[in-house]
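Novice: Structure, please.
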Amino acid sequence: MEAGNTSNVASSEAKDFGKAFCIITGASKGFGRCLAKEISPLLKPGSVLLLVARSGDKLQELEGDLSSQRDGLLIRSVVADLGKKDGVETVIREAKKTPSSDINNLFLFNNAASLGDVSRYARSFTDMDEVNEYLSMNVSSALSLTAGILQAFPARVGLRHCVVNVSSLCALQPFPSWVLYCMGKAARNMMFRVLAKEESEIRILNYAPGPLDTDMQTHARCDTADDGFRTSIIAIHSEGRLLTCEESVGKLLKVLLKDDYESGAHLDFYDL
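Specialist: Coordinates of the predicted model:
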């Protein structure tokens, strides 16, 4: 699908996302939490924001914050472990409570992910159950959830679909002792590139948010086994080169509002 080849793409950047149903996984902290806060003012009254995460307390806190700031926005939360089949099914059931006829735009942000064990090298991962558990959370769930949402909200005139995969430079480049994370991000990128080829009417974006100042980055600085890579991660932090979630989310939302990217493309924060 060529960039901008949709009936709903405006010639200039839109000011908001209209009346939308927006699903954000991994919404309780970091990039996902920031995304929920930054996108809510861009949703017209009557829109629905569905927040998904494993932490019920943090979701409840976020829901309260957003509800106090926005009138006319319905906010719902789902506590679910997306690494489990019933977790994915719970999200899909909750999503189906929003009538398709009530919205003009459907957004699915596949943000939930984990770093995995970066304290070891690839040759140590002999336990298939351990690897499969990681892939279930970081790859299988994204495919099954996306497929379930697309089936629940089939194409119709006046309904625009947009699926965003929160990706990483690790989807494109190998980093020693990060075999699980690199493998998962690469698989997800290809998954959504294939979907873009199959579903030309759906807008699909792989967005790499850059090095963010989050708990995951702290974990990486402490636990990365490879000395050279760990040193480079520490340097990014000590030199003040980490991005805030607000900076990265802001750029993503500008890309989505402008809507002139090629569907299925991998876009990095630093490329924009």
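Novice: use CA for all of it now, contacts and neighbours both
Specialist: Fine.
Novice: For the stretch 51-200 of the chain, just list every one of the helices.
Specialist: 56-69, 85-95, 128-135, 141-152, 179-198 (DSSP state H, counting those that start in this stretch).
Novice: Could you export these to CSV, including columns for mean neighbour count?
Specialist: Output for those, formatted as CSV (neighbours: other C-alpha atoms under 10 Å):
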stretch, mean neighbour count
helix 56-69, 15
helix 85-95, 18
helix 128-135, 14
helix 141-152, 18
helix 179-198, 19
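Novice: can I assume L49 sits in a strand?
Specialist: Yes: assessed with DSSP: H, G, I helix; E, B strand; the rest coil, L49 lies in a strand.
Novice: ok, back up a step: among the helices of the stretch 51-200 of the chain, which is nearest S263?
Specialist: Closest of the helices of the stretch 51-200 of the chain to S263 is helix 179-198, at 6.0 Å (criterion: C-alpha to C-alpha).
Novice: and this one, so I can compare the two:
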Amino acid sequence: MMSSASGFGKALVIITGASKGFGRALALSIAPRLAAGSALILAARSDDLLQQLKADLSRAHPALTLRCAAADLSCQAGVESVIAAITHSDPDIEHLLLFNNAASLGDVSRFCGDFTDVDEVNSYLSLNVSSALCVTAGVLRAVPRRSGLTRVVVNISSLCALRPFPSWVLYCSGKAARDMMFRVLAEEEPELRVLNYAPGPLDTDMQRQARSSSADDALRSSFSVMHAQGQLLTCDQSISKLMQVLLEDKYTSGAHLDFYDL
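Specialist: Have a look, this model is predicted:
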């Protein structure tokens, strides 16, 4: 079933990294596009911030079922808690939408040659790569293919998936791996709708960290200039483009689309 012009009908929506930044804005943006009886699953590490978001959404959209999964996705228990949150969802949904948004920038104050601790690198990859695969597999198993159901998996990607940024070896590697992961998924399961969406340079805490901590002088300077000149995007600007792409449903499954391509 295709999306209607205005929304996603009765849907089950899962957003990881929902407590702040892009994930929080995404939850607030998609909620009005869901029909009564839809369920919105909000996952992040901070239970306090999730509960605040849930309260805000409950007041504005009382017909939605809202569940929070306060989870550290870098470990198995965290992944399982997200899957558990969807197990009692309405079986008559028209749309499944999974947004793999949870991510961290990693330590950008060092260059490749400074990373000698395997445990440190593995910890980064667990949150930023492994969890995205395991959450996606778990969700797709819990909500299997059936007639009348459109299943959509969105990976929040980055230009860093395609282009090397000096001092950002962890972030670039993680984003590149995730893009390929979801391209493979699109090849394996043609019935799925899979999208790698790069939201552009957003005015978020992560961008603030990039401006202050990046070891590469030119990169740090360029981000500072973008911020000073008002060239960073708001989350809502980027999400508006993403919603348009998903509702029109004309993209090639597995594609990498950037905000500036649309």
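Novice: how about stretch 108-127 of the second structure, aligned to which bit of the first structure?
Specialist: In the comparison with the first structure, stretch 108-127 of the second structure aligns to the range 118-137 (TM-score structural alignment).
Novice: and that stretch, how far out from the chain's middle?
Specialist: Averaging C-alpha coordinates over stretch 118-137 of the first structure and over its chain gives two centres that are 22 Å apart (C-alpha atoms, centre = their mean, to the nearest Å).
Novice: and if you look at stretch 188-202 of the first structure?
Specialist: 15 Å.
Novice: for stretch 249-262 of the second structure, same thing?
Specialist: Its chain's C-alpha centre and that of stretch 249-262 of the second structure lie 15 Å apart, by C-alpha atoms, centre = their mean.
Novice: so what corresponds to F269 of the first structure in the second structure?
Specialist: Under the alignment (TM-score structural alignment), F269 of the first structure pairs with F259 of the second structure.
Novice: Let me fix that, I meant to ask about Y207 of the first structure.
Specialist: Applying TM-score structural alignment, one finds that Y207 of the first structure aligns to Y197 in the second structure.
Novice: just C222 of the first structure next, same as before
Specialist: Per TM-score structural alignment, the equivalent position to C222 of the first structure in the second structure is S212.
Novice: try N165 of the first structure
Specialist: Using TM-score structural alignment, N165 of the first structure pairs with N155 in the second structure.
Novice: same deal with E239 of the first structure?
Specialist: The equivalent of E239 of the first structure in the second structure is Q229 (alignment by TM-score structural alignment).
Novice: how deep is that match tucked in, by neighbour count?
Specialist: Neighbour count of Q229 of the second structure, defined by other C-alpha atoms under 10 Å: 9.
Novice: what's the answer for T87 of the second structure, then?
Specialist: Neighbour count for T87 of the second structure, taken as other C-alpha under 10 Å: 12.
Novice: didn't it look like it was pressed against A142?
Specialist: Yes: if you go by C-alpha atoms under 8 Å, T87 of the second structure and A142 touch, sitting 6.9 Å apart.
Novice: residue nearest the centroid of the first structure?
Specialist: Central residue of the first structure (C-alpha atoms, centre = their mean): N111, 2.5 Å from the mean position.
Novice: Distance check, that one against K185 of the first structure.
Specialist: Computed as C-alpha to C-alpha, to the nearest Å, the N111 of the first structure to K185 of the first structure distance reads 11 Å.
Novice: How much space separates the nearest residue to R163 of the second structure once chain neighbours are set aside from K20 of the second structure?
Specialist: In this structure, R163 of the second structure finds its nearest non-sequential neighbour in C172, 7.6 Å apart by C-alpha to C-alpha, 6 or more residues apart in numbering. Distance, C172 of the second structure to K20 of the second structure, by C-alpha to C-alpha: 22 Å.
Novice: Next: S213 of the second structure.
Specialist: According to C-alpha to C-alpha, S213 of the second structure and K20 of the second structure sit 20 Å apart.
Novice: likewise Q229 of the second structure?
Specialist: From Q229 of the second structure over to K20 of the second structure the distance is 24 Å, taken as C-alpha to C-alpha.
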